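Participant: Here is my input; please provide its structure:
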Amino acid sequence: MALDSDDKLRELQPLRAKSNGPHESQVFDAEAEAALAGAQAAIAYPTAQFATNLWICLDNLEVAIRLLSPSTGSSQEIFESFRTLAAAWPLRKRLPHTKSGSIQIRWVPGHAKIPENEAADLAAKEGAASIPPAPHKSSYASLKRYAKTQSLSAAQSQWEKVAPQSYQDLEITTSPKRPGELQLNRLDLGHVIAARTGHGDFADYHERFNHDDAYLLCRCGARKAPLHFFFCHIAKRRAPRPPGPPSEVISFLLGTAKGAQKLATWLAETHFFEDICPRQPLLST
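Facilitator: Below you'll find the model as predicted:
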């Protein structure tokens, strides 16, 4: 931040000002708050009466754009206060020959070894390490982020309470993003979900719901089960399964998006559900 006279910048020591704004804030809020505090300090600076313009340099482009423009979202009060201060700058106490001038905003690249910007960053770090005022307020951006974090945490806590045991065994968690398994086609996705839940073309499932017309056996002679695809000796002869201990490989195949994709590829190579373990026995020709 610098003051100029006759449109020529004077070299000044960085103006430091304590901020009484929200402690619980994001970088965006802190930058806006610092600009306001700096401008307030500059307008009270003894040499302000000799200056024409007040130059504020920021390495946060969004804050630089919004400081003198109508703003919505986080830190509205800060931006409104800054615009009020900017309007008051030409009315400040100044010498008769000094022009009214204005507050000018300029963006400067961060981490470019600009001495003044490096000094400002150092002052910001010192401020961040200081004890916050009490009681402190939270900004809109920080509350929004806090609410998002809390909602994700609450969803995960609820999931841990209600998740089926099979999902807990596979260590399948909730996700705020679109699960990668949804990239599979519907048939392959159905096989993965059936193996996870135990709700599908399995002997125990058919017996529980008295499906008298269901076929309960695989071609290898074993009862159909959610994890039978992994142990079926006919399938193992057709295509090797992923190496590793069964407990780890099964958790990978059924518990991760990458594993589900590999399982879908393996099922297609072996024709497991079409030929080896079909819903109904294949007709002999």
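Participant: all contacts plus neighbour counts: C-alpha atoms, from now on.
Facilitator: Noted.
Participant: Give the next helix or strand downstream of whichever strand or helix holds Leu3.
Facilitator: Taking DSSP states H and E as the criterion, Leu3 maps to strand 2-5. Going down the chain from strand 2-5, the next helix or strand is strand 8-9, by DSSP H and E.
Participant: in whatever helix or strand comes next after that next one, what's buried?
Facilitator: Following strand 8-9 in sequence order, the next helix or strand is helix 27-43 (DSSP H and E). Counting neighbours by 16 or more other Cα atoms under 10 Å, one finds that the buried residues in helix 27-43 are 28-43.
Participant: For whichever helix or strand comes after helix 27-43, which helices and strands make contact with it?
Facilitator: Per DSSP H and E, the first helix or strand lying C-terminal to helix 27-43 is strand 53-58. For strand 53-58, the elements it packs on are strand 2-5, helix 27-43, strand 103-107, judged by 3 or more Cα pairs under 8 Å, 6 or more residues apart in numbering; DSSP states H and E.
Participant: Another sequence for comparison is provided below:
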Amino acid sequence: MSFFGLFGSFGFPIRRPYERDKPNKRNEPVWSISTAAACELKGVDPAAEPLALTHASPALPKIPVSRYPAASCCSANDFLQPQGEVLKHKDRYDTADLDENQFEPGSRRRVLKNLLGITSKREMDRMEGREQVRVLEELASLYDSDHRFTAADICRVHRLWLGRIYPWAGKYRQVNVKKDSFSFAAAAQIPKLMAEFEDGPLKRHTPCRSASTELLSAALAEVHTELVLIHPFREGNGRVARILAVLMGLQAGLPALYFDNLSGRKRVEYFAAVQAGVDRNYGPMANLFNAVIERTLQIHGK
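Facilitator: Here you go, the predicted structure:
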């Protein structure tokens, strides 16, 4: 059983919840979690495997995404393709020499160029998963309940997690990426969008305080959705957003959030919730986080 599953299983076993037992530099208690019992890790983004919508699956409307330059419209399948495809014809500059725009030789364009020379997609998924477990322990000792998260913190999380794997970890992407017909924010706009994200959702909702489940769900939903839509990094955006949700939940006094595995209709509902956020409608995502919080409290007997 893992803490993280709704948006991609991290394989983090429920052995004990985060405990406020380690002093930081200011001698304040922060959270720690045991990684000794970590089980097999998948570490796969929800976008890593295409979802074939059946006739029984609800149709999703196309939603204009004018808030994000370079984006046009999207549907359910747009978020469900393998690693974000680099825009080859719409880039405003040549990115062929950038590491983040290259694939590892021998990987059949399935694995991005990396520091470890890994060519197998399965091996890379496991490596990213192991590093994710390691970094959660580290992050739990870095941030306390009074910390206000910033754009720099988001970059730090990404760098601490993937810095041993990719040379561009922790840096905003310099290539435009898309999934099928959905183009994420133009690379040139990311610094501006992240500054707005810091001054808006992060400033409003962190440090995340104890509140009703409804209010916590709304806060987590807005932060998660906006970060996923900006898509600041070449890879790992969804998982960074989930790590941030866990840290915010801990600030609010929750145990580490437990996310059920996404499949079938739940998977479609998640991507529909992401799309709804384009129009700043965070209600669908808040409903998903409400279920996550209730499930987490149930597991921990609260």
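Participant: now what about the TM-score between them?
Facilitator: Once superposed, chain against chain, the TM-score is 0.22 (TM-score structural alignment, normalised by the length of structure 1); 103 aligned residues with a Cα RMSD of 5.8 Å.
Participant: what's the strand holding Leu3 of structure 1 packed up against?
Facilitator: strand 53-58.
Participant: Okay, and Ser217 of structure 2 sits in which element?
Facilitator: Here Ser217 of structure 2, judged by DSSP H and E, is contained in helix 213-230.
Participant: Now for Ser183 of structure 2, how many residues are close by?
Facilitator: 25 (other Cα atoms under 10 Å).
Participant: Do I have it right that it meets Val177?
Facilitator: Yes - Ser183 of structure 2 is within contact range of Val177, at 6.1 Å (criterion: Cα atoms under 8 Å).
Participant: Quick one: neighbours of Ile103 of structure 1, just the number.
Facilitator: Neighbours around Ile103 of structure 1, by other Cα under 10 Å: 20.
Participant: Quick check: nearest residue in space to it, chain neighbours excluded?
Facilitator: Leu54 (4.7 Å; Cα to Cα, 6 or more residues apart in numbering).
Participant: And for the one you found, the neighbour number?
Facilitator: 23.
Participant: Over to Ile234 of structure 1?
Facilitator: Neighbours around Ile234 of structure 1, by other Cα under 10 Å: 16.
Participant: And Arg204 of structure 2, by the same measure?
Facilitator: Arg204 of structure 2 has 14 nearby residues by other Cα under 10 Å.
Participant: so where does it fall, helix or strand?
Facilitator: Going by DSSP H and E, Arg204 of structure 2 is in helix 203-205.
Participant: And Asp21 of structure 2, by the same measure?
Facilitator: Counting by DSSP H and E, Asp21 of structure 2 is part of strand 19-23.
Participant: what do you get for Trp159 of structure 1?
Facilitator: helix 140-162.
Participant: tell me which residues in that helix are buried?
Facilitator: Using 16+ other Cα under 10 Å, the residues of helix 140-162 of structure 1 that count as buried are 140-143, 155-156, 160.
Participant: I'd like to know which elements it is packed against.
Facilitator: Checking 3+ Cα pairs under 8 Å, 6+ apart, helix 140-162 of structure 1 ends up next to no helix or strand.
Participant: what angle sits between that helix and helix 27-43?
Facilitator: Here the directions of helix 140-162 of structure 1 and helix 27-43 differ by 160 degrees (axes from the mean of the first three to the mean of the last three Cα atoms, to 10 degrees).
Participant: What's the first helix or strand after helix 140-162 of structure 1?
Facilitator: Helix 140-162 of structure 1 is succeeded, C-terminally, by helix 165-169 (DSSP H and E).
Participant: heading toward the C-terminus, what's the first helix or strand past that following helix?
Facilitator: Heading C-terminal from helix 165-169 of structure 1 (DSSP H and E), you reach helix 186-197.
Participant: what about the residue lying closest to Ala219 of structure 2 once chain neighbours are set aside, how many neighbours?
Facilitator: Of all residues not flanking Ala219 of structure 2 in the chain, His205 sits nearest, at 5.9 Å (Cα to Cα, 6+ apart). Neighbours of His205 of structure 2 under the rule other Cα under 10 Å: 18.
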